[in-house]
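Trainee: heads up, no residue letters with this:
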């Protein structure tokens, strides 16, 4: 549901139709607009709709509409919208525009490029030309003459940019300017088909000073659609809430693969398995990949997918699963590191313990880390650093055959659960 600023109108998406309810008269009207269009109540009393590469304006009374900005793009996003929660529940919000001008992003799905415009009284001004950088926080002054935003990329530390209308942009502030190593990491795109035969893609991050004559192990992170996050600056830090460090792994000699997956009526787990198999088939075409040294990892929903794939695939050398649900068929056949927080309110820690017990029943190699006081993600630096280092140990042990890692060697002699507390005494049970 979308409310206008005063609460006089409510847009609802009901089955395949949009409906507009006028709250004063309780008059309800069906609107002839594509179901995937995104609405915005405008300051002029109309409704703006972005639908693929088109922007429409619609009269709320007679529902007449006209196209106001065609753009060669896959999608259009209005950036200076106001979003406020209501008391009507989740996905029910005030969604409107206060400014007389529009700040617009036009996105291209295939190459992940975007162009940023201002639309003022029918006149279109390019603020940021087409590029692949991650642009955020774009704002304009009240008179629409000055602009400011941040931009970054996986190999480019964030900068604050400013621009005066019709003039060139300039750098206002450079974050982490001393990070010269970021530019040594490269990324390439691979393309494949999803379970509904649509085009999907994955980002493959290459280590610094990538050697085309070498074979590399691969760490694969699974969740849902992730490509819109692959232009984020790879921060050199141990502060990783999900336990995944896309900077440390390439610098440690790993290729990092971040694919998109989708779902169909077979269910999320089987669909993820199919997508990942297609991803691996495409990955096998990269000559520098060691297909016998691939690890799969995920957290939360990605952890559930990891658990399922671990029990249905023999294409991986190791797995890491965090804060995950695990009520699945217990047929584990590979090497799994599990982790969770003891105060997780999203997924009960017993899900991790149950999966650990099932894998041990079938004499699989598995370790479970329970971080005392942590929740669904790791929020405190000691736990973040500890898990990041253990993740790297796990990959080094099973993907690079580095056997001098005591805490894993203990596991090879029996089943252990490690309970992690912040003073880092390890209690073995």
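Mentor: Looks like it arrived, so ask away. Please read all numbers here as calculations on a predicted model, not as lab measurements. Numbering: from 1, shown residues only.

Trainee: CA atoms for contacts and neighbours, from now on please.
Mentor: Noted.

Trainee: which residues of the stretch 151-300 of the chain fall in helices?
Mentor: 248-251, 268-283 (DSSP state H, counting those that start in this stretch).

Trainee: how about the longest one: buried residues?
Mentor: Residues of helix 268-283 classed as buried by neighbour count (16 or more other CA atoms under 10 Å): 268-276, 278-280, 283.

Trainee: who does it touch, helix- and strand-wise?
Mentor: Contacts defined by 3 or more CA pairs under 8 Å, 6 or more residues apart in numbering; DSSP states H and E place helix 268-283 against strand 186-193, helix 301-310.

Trainee: alongside the first one, take a look at this:
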């Protein structure tokens, strides 16, 4: 009877959906249900993952917590109902306007969306489409057995090939298929009208690399030498490149066009760290990460394709050459030279290398404006180069006259050259600007609002594939320019089109969040997603002449969202900077009641104000804003910005000022307020916990507790000494040696004895961003001072506990239980009671 009774109890527990997973230690037998588990499959987010060129059709993916298998296809005429529901498809390609090729999970489906006819293909490993003269002509299906099908847009098979390992589509050129059959390797060029073998060898082809201009392919075969074969894709001419005379072996190769028949070839060889001898850390080492990751030895060549001549460029293994549409020069830099790690990514010394004289001159030091890494923008002819040496101002180099001009205006963001090379357009934090290269004059375009942060969306960017941002940027002002305007102060956005100097408003100023903005080639039709905290993400289509039309609204059963209320709270930090916080009201708010509140901190958080809230485990780690609102909490997310007082005191002052600004709200129970933060927010939470008496409890995850130790640590997530994060990153502090007292004053562990309310700490034990022992040390300091603390250390996960892990789910549950325990007096939670009972372990 006892056995039967125990079995019945187990079955009952399983049927009720209860679960329990232990964290740092095994709990006593207490079964808990996730209080928001009912929502895990109810709410989902969406994204646009495909569209036809003229936006007649669009594909939307639904993202649940552990399921993103569902995609919906809509027509321009749809009204909530999709024309297709696809399952386990991950890639979508439209062929002309009315045909869709979907691929995923080993299957491909080809739809004629007009007739809704379907062609299915099984055991598929690769799909692609081919454009010829601007029109999609063919699609290709490669199956696991090496069978390649080439089909017309009407799904008629025109070619079938066996023994295919891989293929690639080169628009306006054809498919290039890599075939191995009967002991012979072939490269086959496939066009709508022809199928031709352009390369044959008895050796197996190991890699096929296309030049940046798609003029040549470099072929490496399995052989005893490192020689390469090159095929001209227009003439099918074969050249033998005798690399083996210069280099014996390499792992990777890249080829970039310098001019019509001149190419820059780069080979890379991975050198692994020596694990048989001690690590040697030199004081003058500028590439410390190589101790852990190894090095890439790079060798560069100039290949004269016309005469098949190969010339090795003299350089160190770290130096990099970059082609930039200039037949006379290359750019050259060493990414590690004199790197002292005060910045995560170093400022590099940019050189100009003369191809003819083999001499080089120093142009300037180079850093970024839009990125923390060095940034170089050049025009289509390679005459003009733009870069910055100070993170503030753009420099313009004219390589014809060898002159340099500094454009003396801050807040200019991304430059775009006009085709005639007479002007440079800038988006900026102060509207749209144009620089006259001849007159050396910068002016604002009057048609564009100059008080808003402006971004050009349809400029052309052809980026180099190196570790930094080197790219050709062009824009044609005679065609419509699509512009996004952002008002930081009010967190508002609008979209405009600039046509012949006149503005046409597309999306008027809105507080809603606009994402996945897509346009057709003529810029007169647009699709996008729109959402806010109080309405689910919706898909809209809009034309230049008509009002927007809703195609689809996600989460149609989420009727509660429209009732959710928020309020913007404005305040200033110690330097007088305007900040804001978002105060979210509890669901089913009753003005006659008082509610507890959760304050979540990081840095600037206003960007989250208009996000649709998905609850359950899909929410932010250890912080489920939607579930908190539904459980009867206020949620407050204040901005934090720092002054000269240091990071910790800066956060404390901002939080205090923000809290002071809502003291008049009579519905908040200020005796039941929690503070919660993760990562940098975890550090701020730790510091505030040692300096404040405003909160009833704290939850701090993966945050620093000893910033002096952190400053002098090596961060394996960034592969860098971590002091860069303090001097030029989030902490915004001076060097430690210049103001040690500031570090001591802003160090949470120095004041750990001042924490006077219960605190929950957590970390992943594989965290390589903030070392998990920082959390452990704060726990030990609290324990030494007999404070109420519980620390959760999760195995096998890192900084954010992973996306779909039991660790994240467990932390989600425990954070809700912790808040309910201390803010709602729901104290029947054994794992918390074990600490709060004050009994010895």
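Mentor: Structure's in. What do you need? All figures in this text were calculated on a predicted structure; none of them were measured in a lab.

Trainee: so what number do they get for TM-score?
Mentor: Aligned and superposed, the two chains score 0.89 in TM-score terms (TM-score structural alignment, normalised by the length of structure 1); 415 aligned residues with a CA RMSD of 2.4 Å.

Trainee: any chance of the helices and strands packed on helix 268-283 of structure 1 in TSV, plus mean neighbour count and distance to residue 21 of structure 1?
Mentor: As requested, those are arranged in TSV below (neighbours: other CA atoms under 10 Å; distance: least, CA to CA, whole Å):
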stretch	mean neighbour count	distance to residue 21 of structure 1
strand 186-193	16	40
helix 301-310	26	36
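
Trainee: among these, which is nearest residue 177 of structure 1?
Mentor: Closest to residue 177 of structure 1 of those, according to CA to CA: strand 186-193, at 18.4 Å.

Trainee: just the residues contacting the lengthiest helix in structure 1, thanks.
Mentor: Scanning structure 1 for the longest helix, with DSSP state H as the assignment, gives helix 381-399. Identification of contacts with helix 381-399 of structure 1 by CA atoms under 8 Å, 6 or more residues apart in numbering yields 217, 238-241, 243-245, 249, 293-295, 317-318, 320, 337, 371, 378, 402-403, 405, 408, 420, 422.

Trainee: also stretch 118-135 of structure 1?
Mentor: The contact list for stretch 118-135 of structure 1, computed with CA under 8 Å, 6+ apart, reads 68, 100-104, 111-117, 149-153, 165, 231-232.

Trainee: among those residues, which lie within strands?
Mentor: Among the contacts of stretch 118-135 of structure 1, the members found in strands (DSSP state E) are 68, 102-104, 113-117, 149-153.

Trainee: tell me the buried residues within those residues.
Mentor: 102-104, 113-117, 149-153.

Trainee: ends of stretch 282-293 of structure 1, what's the gap?
Mentor: For stretch 282-293 of structure 1, the first-to-last residue distance is 16 Å (CA to CA, to the nearest Å).

Trainee: quick one: it aligns where in structure 2?
Mentor: Aligning stretch 282-293 of structure 1 against structure 2 (TM-score structural alignment) gives residues 661-672.

Trainee: how about the matching stretch: buried residues?
Mentor: Residues of stretch 661-672 of structure 2 classed as buried: 667, 668, 669, 670, 672 (neighbour count, 16+ other CA under 10 Å).

Trainee: is it possible to export the residues you listed to CSV including distance to residue 469 of structure 2?
Mentor: Output for the buried residues of stretch 661-672 of structure 2, formatted as CSV (distance: CA to CA, whole Å):
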residue, distance to residue 469 of structure 2
667, 50
668, 48
669, 50
670, 49
672, 48
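
Trainee: follow-up on the earlier one: now the match of stretch 282-293 of structure 1: how far from the chain's centre is it?
Mentor: Relative to the chain's own centre, stretch 661-672 of structure 2 is displaced by 37 Å; criterion: CA atoms, centre = their mean, to the nearest Å.

Trainee: can you list the residues that contact that stretch?
Mentor: Under the contact criterion CA under 8 Å, 6+ apart, stretch 661-672 of structure 2 has outside partners 569-571, 591-597, 634, 694-696, 822-824.

Trainee: how about the strands in the stretch 101-250 of structure 1?
Mentor: Counting by DSSP state E, counting those that start in this stretch, the stretch 101-250 of structure 1 has strands at residues 102-108, 113-120, 123-131, 134-140, 146-153, 156-164, 170-174, 186-193, 199-206, 216-221.

Trainee: brilliant, that's me finished.
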